[in-house]
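# Provide a 3D model corresponding to the input given below.
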Amino acid sequence: MLKIDNINVSYGQIRALQNVSLEVNENEIVALIGNNGAGKSTTQKSIVGLVCVNSGSITFQGKELTQMKTNKIVKEGVCLVPEGRRIFSTMTVRENLEMGAYLSKDKARFAENEARIYDMFPILKERYKQQGGTLSGGQQQMLAIGRGLMSNPKILLLDEPSLGLSPMNVEVVAKTVVKIKEEGIPVLLVEQNAMMSLGICDRAYVLETGSIITQGTGKEMLENEEVKKAYLGL
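Coordinates of the predicted model:
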C-alpha cells in the first residue's frame, strides 16, 4: 500500500536518511522506533512532502508521491498527525474536528465521522464546546487523532502520539491505534515508547542515525537482544 524505496534526505550537509526502505500493507500497524534524531519524523515528513527527498521513491497505492505537493498527497488519503498534537488551541473541540474535514463537502459524512470520533473518545463529546488549548495533554492527543480521522484517511501516520502522556493515557492511545487498524486504516507509528509500539504493531523497523538497522514482527523485535538493550531498557 505504502512503499518507501531507498530514499535519501539531507538537511544541508547532514544526511538525515540514508537508503531507507520500508512498507506498510493493508490492515497493518507498522512501528518505526529509534532514538531522538534517528530520522523517524523525517521519514514521515518525507511521505507527506514536508521535506524534499534527494533520491529514491515513495509510492502510495501505486502513485509516486515524491513529486507531489502536500495538499495533493492529503487528497490521496495520506494523513499525518504530527508530534506535539498541533491542535488549534483557541478553537473549540468541534471546530478542530471541522478543520480536519476541510477538504470534504459531504455534510452527511461529516456527521457520521463526528459521531465515530465521539464514540471513540467520549470525553471529546462532553467537551465539544471547550477550547482545545484548555484540554489536558491526553485529551489534546485524542483531539489530534480525531481531527486526522475526520479527513477520511486511507493511511494514518502517527508521530509520537504517547509523548508526554501519563501511563493511563498511553494505554488509551495504544488501544485507539489498534481500533483504527480494526476499522481498516493502516497505521505507520513513530514512537520512542518502544515497549508500547512493539506490543501492538504487526511489524517494526529500527532506525539508527538515518538507516534501517533491523526489522521484523513486533514479537521478534521484543525478543531481539539488541533491541531489548538499546530501546527497552532490559
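
# CA only for contacts and neighbour counts going forward, please
Will do.

# Give me the helices and strands touching the top helix by length along the chain, please.
Identified as the longest helix of the chain according to DSSP state H is helix 167-182. Judged by 3 or more CA pairs under 8 Å, 6 or more residues apart in numbering; DSSP states H and E, the packing partners of helix 167-182 are strand 187-191, helix 194-200.

# tell me the most buried of these?
Stretch with highest mean neighbour count among these: strand 187-191 (a mean of 25; mean count of other CA atoms under 10 Å).

# between that strand and helix 167-182, what angle do the directions make?
160 degrees (axes from the mean of the first three to the mean of the last three CA atoms, to 10 degrees).

# What is strand 187-191 packed up against?
Judged by 3+ CA pairs under 8 Å, 6+ apart, the packing partners of strand 187-191 are strand 29-33, strand 155-159, helix 167-182.

# mind running it again at 10 Å?
Strand 187-191 sits against strand 14-24, strand 29-33, helix 40-47, strand 78-81, strand 155-159, helix 167-182, helix 194-200, strand 203-208, with contacts defined as 3 or more CA pairs under 10 Å, 6 or more residues apart in numbering; DSSP states H and E.

# With respect to residue 5, which of the ones you listed lies nearest?
strand 14-24 (4.5 Å; CA to CA).

# this one next, for a side-by-side:
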Amino acid sequence: MASYREIAVNGLWKNNPGLVQLLGLCPLLGVSNSMVNALGMGIATALVLAASNAAVALVRNQVTDAVRLPVFVMIIAALTTCIELLMQAFTYELYQILGIFIPLITTNCIILGRAEAFAAKNSVLHASFDGLMMGAGFGLVMLAIGTVRELLGTGAILGNMHLLFGPIAAHWQLTLFSDYSGFLLAILPPGAFLVLGLLIALKNVLDERAAERAKATAAAPAPATSRRVRVTGVIE
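Reported below is the predicted structural model:
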C-alpha cells in the first residue's frame, strides 16, 4: 500500500492527470478560459473524485466483478448530481457558464480510472486521499491554464470571482496591463491547446533536469573522511 506522501506526489506531479495521463481534456480545455471557471470546475471534479473513491473503497468487497463497472458509474453519477444541485443552489450563474461540463463529470475518465485502478484495491482513507490529490493536481493544471489565458486575453486576473465566492470577491480583480487591447487567441479554444502544450513541455524539462541532478549525485564519489589513528606501544 502506497504511503500518503507517494500518493500526493503522484497526484500532484509524477502522475498528474492533466500533464502526464492527459485525461479529462474536454473540461480541461473547454472551460479554462478564466480563473473562476477553472477553479469552479476543478473544485467540483476534486470533490467528486474524493467522494467516489471513498464510496468505491467501501463497497469493493461486496460487489462482484460482473457488476463492478456499472456500480462505479452509478456511484459517480449520483455524486455528480449532488455537486450539480449544490452549484445550482449556491453558484447558479457559474453553473450556467460551465453548462454541460458539470454533468459530464460522470463520464470523466479520470474518475472512473482512479475508481478502477486504485479505490477498488485500497482502504477508504487511502482511496479518498488519492482522489483528493488527483483532483487537486487536475484542478491546479486547469487553474494554471485559466490564469495564463485570462491574463493574455484580458490583461487582468481574478475577474468575476464573485460568481464562486459571493459578494466578498466582487473587487478581487487585478488589472496588470492598463489599456490592454487583448489577445483573442488566448481565450479561444486553440489558446487552451497552446498553453497546455507549454505546461507539458515545462514539466518535461523540469523532470529531465531533476533526473540529471540525481544521476550526477549518484555518480559523484563519496567524500574522503580522515581518520585519526591512535597507536600505543609497550617498550620493554
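
# So after superposing, what's the score?
After superposition, the two chains reach a TM-score (TM-score structural alignment, normalised by the length of structure 1) of 0.26; 99 aligned residues with a CA RMSD of 5.5 Å.

# So which residues of structure 2 form helices?
Under DSSP H, structure 2 gives helices at 4-9, 25-30, 35-59, 68-90, 92-98, 109-117, 124-154, 162-165, 184-187, 189-219.

# These: which one's closest to residue 174 of structure 2?
Of the helices of structure 2, nearest to residue 174 of structure 2 by CA to CA is helix 124-154, at 9.7 Å.

# what packs against the closest one?
helix 4-9, helix 25-30, helix 35-59, helix 109-117, strand 156-157, strand 174-175, helix 184-187, helix 189-219.

# rerun that using 8 Å as the cut-off
helix 4-9, helix 35-59, strand 156-157, helix 184-187, helix 189-219.

# can you redo the ones you listed as a markdown table with distance to residue 75 of structure 2 and mean neighbour count?
Below are these laid out as a markdown table (distance: least, CA to CA, whole Å; neighbours: other CA atoms under 10 Å):
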| stretch | distance to residue 75 of structure 2 | mean neighbour count |
| --- | --- | --- |
| helix 4-9 | 23 | 16 |
| helix 35-59 | 6 | 24 |
| strand 156-157 | 36 | 22 |
| helix 184-187 | 34 | 18 |
| helix 189-219 | 30 | 14 |
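
# closest to residue 124 of structure 2 out of these?
Judged by CA to CA, the one of these that comes nearest to residue 124 of structure 2 is helix 35-59, at 5.1 Å.

# now the helices and strands packed on helix 167-182 of structure 1 as a markdown table including distance to residue 98 of structure 1?
Below are those laid out as a markdown table (distance: least, CA to CA, whole Å):
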| stretch | distance to residue 98 of structure 1 |
| --- | --- |
| strand 187-191 | 22 |
| helix 194-200 | 29 |
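
# Compare the ones you listed and report which one is nearest to residue 94 of structure 1.
Of all those, strand 187-191 comes closest under CA to CA, at 24.0 Å.

# Next, the angle from the closest one to strand 14-24.
Using the same axes, to 10 degrees: strand 187-191 of structure 1 against strand 14-24 is 140 degrees.

# quick revisit: mean neighbour count, the helices and strands packed on strand 187-191 of structure 1: which tops it?
Of those, the one with the most neighbours on average (mean count of other CA under 10 Å) is strand 29-33, at a mean of 27.

# give me every residue that touches residue 30 of structure 2.
For residue 30 of structure 2, the contact set (CA atoms under 8 Å, 6 or more residues apart in numbering) comprises 189, 192.

# ok so, going back, quick one: closest of the helices of structure 2 to residue 175 of structure 2.
Across the helices of structure 2, closest to residue 175 of structure 2 is helix 124-154 (CA to CA), at 8.6 Å.

# orientation of that closest one relative to helix 35-59 in degrees?
Orientation check (the same axes, to 10 degrees): helix 124-154 of structure 2 against helix 35-59 gives 170 degrees.

# Spatially nearest residue to residue 111 of structure 2, not counting backbone neighbours?
residue 49 (5.6 Å; CA to CA, 6 or more residues apart in numbering).
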